[in-house]
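Chemist: next come a sequence and a model predicted from it.
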Amino acid sequence: MKKDYPVPASFLERETEVKKSRFIARVAPVGSRDEVKDWLEKAHQDHPDARHICWAYQVGRPGSAAEAAMNDDGEPSGTAGKPILSVIQHKDMGDVLVMVIRYFGGIKLGAGGLVRAYAGAAESVLSEVGRVVHKPLSAANITMGFADEQPLRHWCDMNAAELDSVTYGASVAARVLVPEDQAEVFSAFCDAHKLDYSFET
């Protein structure tokens, strides 16, 4: 059984200043590399004159993320992406992207100063962003009579399940996203109502 884990509740931006350099940190919830790309493109559109846009992300459960990556975007190797990623990992959060946009202020910070500045910027935004719990979902396909749709909708509302799609024909076909920890309860509901269902693998 996959564990629930916290993910960012929303997009958030915070700005810090270190020796006249501006560090604009953004956090965003992401579920795939494509979403990461979209957020990075937006950052480049919003800040075309920034000297660096460094970032790190991890998708999946903290500690065993399915995917993680980082980028120093021209800063000395290991001084930007890596400190951002280590703050993410320390926060025990999944499905998260942190971008730090830097406007150079004319004073060089040195490698240690950069590490502290990027880690501090990541910390400033991650410590303030709201968290929601990501519950792994299982998808189930159901075929049922018209009279069964309302009880199913009611069950979904009561059990944090989501009716993903409904198709009407001779009978009603539905796809339901069920929290994994409710899968057995869902099966019992279907059996009690004599619904034809199967979980997608």
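Modeler: All right, it came through fine.

Chemist: going forward, measure contacts and count neighbours with C-alpha atoms only.
Modeler: Noted.

Chemist: assign the residue lying farthest from the centre of the chain to helix, strand or coil.
Modeler: When distances are taken from the C-alpha mean of the chain, Ala170 lies farthest, 38.9 Å away, according to CA atoms, centre = their mean. Secondary structure of Ala170, reduced to three states by DSSP: H, G, I helix; E, B strand; the rest coil: coil.

Chemist: so Cys54 sits against Asp72, correct?
Modeler: Yes - under the contact definition of CA atoms under 8 Å, Cys54 touches Asp72, with a separation of 5.1 Å.

Chemist: would you list every one of the strands in this protein?
Modeler: Per DSSP state E, the chain has strands spanning 5-8, 12-18, 21-29, 52-59, 67-71, 96-103, 131-134, 137-144, 162-168, 172-179, 196-199. These are given in chain order.

Chemist: give me the more crowded residue out of Cys54 and Asp72.
Modeler: Just comparing Cys54 and Asp72: by other CA atoms under 10 Å the higher neighbour count belongs to Cys54, 24 against 20.

Chemist: try this one next to it:
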Amino acid sequence: MTDRSAPHLIPAGTARVELRVVNSRFIGSAGPAAAVEEAKAFIAAVRAEMPDATHHVYAYVIGHGSSTIEGMSDDGEPSGTAGRPVLAVVRGSGLGDVVVVVTRYFGGTLLGTGGLVRAYSDTAKAVLAELPRTEKIARRRLRITIPYSAYEPIQRLIATHHGTIEREEFAATVTLEIVVPDANVAALTGALRTMTAGQAQIAAE
């Protein structure tokens, strides 16, 4: 059962490592991917950077817990020796929204099924160990309509609650589209109503 209170960890950047196994080079690259398109773009960038490599094996996990999208590829290695072991390592890392590519330059010596599984698993573990992590914070989008007189103090109020203003519209009143951490929504909306004496109109997008 998934612990809903557990933090959702995601990559805070990218990482790269290189391992040598017998004569083959295994280069692990990892980074953030909040959508399948982002994972595919990361994989394509690694391929473009090392076009002469023998294989670009990858695995990604988008999302967290029970609502995840997963993908993997052996990229020409024997079935089950590459993509599946890398995906198993990614699943076990506790990370979501992450993509790992293990690039192999074949060194002329066959590693066998067990050797391939170990090499790809070890490279995935090594690059994930180097990958910086941060907590994914759930955010809510709100649309706020306020009088002009409240515009400047409410800008400061939104910043205090770690919100960001994405769009502003100036007509008879001021309409702001903001994004704010879920945990701060109740406090922010209460403060907005107090500051504007109930004049603020607040709607969830």
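Modeler: Received, thanks. Being a predicted model, the structure only gives us computed values, none of them experimental.

Chemist: which helix runs longest in structure 1?
Modeler: As assigned by DSSP state H, the longest helix anywhere in structure 1 is helix 110-126.

Chemist: related to what we said a few turns ago, between Cys54 and Asp72 of structure 1, which contacts overlap?
Modeler: 80-81 (CA atoms under 8 Å, 6 or more residues apart in numbering).

Chemist: ends of stretch 98-113 of structure 2, how far apart?
Modeler: End-to-end span of stretch 98-113 of structure 2 (CA to CA, to the nearest Å): 26 Å.

Chemist: what's that stretch aligned against in structure 1?
Modeler: Mapped onto structure 1 using TM-score structural alignment, stretch 98-113 of structure 2 covers residues 96-111.

Chemist: what lies in contact with the matching stretch?
Modeler: With CA under 8 Å, 6+ apart as the contact definition, stretch 96-111 of structure 1 has outside contacts at 7-8, 19-31, 36, 40, 43, 47, 49-59, 76, 79, 84, 88, 118, 121-122.

Chemist: the same query, at a cut-off of 6 Å, please.
Modeler: 20-30, 50-58 (CA atoms under 6 Å, 6 or more residues apart in numbering).

Chemist: Glu166 of structure 2: neighbour count?
Modeler: Using other CA under 10 Å, Glu166 of structure 2 is surrounded by 10 other residues.

Chemist: that one and Tyr151 of structure 2, how far apart?
Modeler: Taking CA to CA as the measure, Glu166 of structure 2 falls 15 Å from Tyr151 of structure 2.

Chemist: His161 of structure 2 now?
Modeler: Taking CA to CA, one finds His161 of structure 2 at 16 Å from Tyr151 of structure 2.

Chemist: equivalent analysis for Thr14 of structure 2, please.
Modeler: Applying CA to CA, one obtains 39 Å for the distance of Thr14 of structure 2 from Tyr151 of structure 2.

Chemist: need the contact list for Glu15 of structure 1.
Modeler: Here Glu15 of structure 1 is in contact with 23-24 (CA under 6 Å, 6+ apart).
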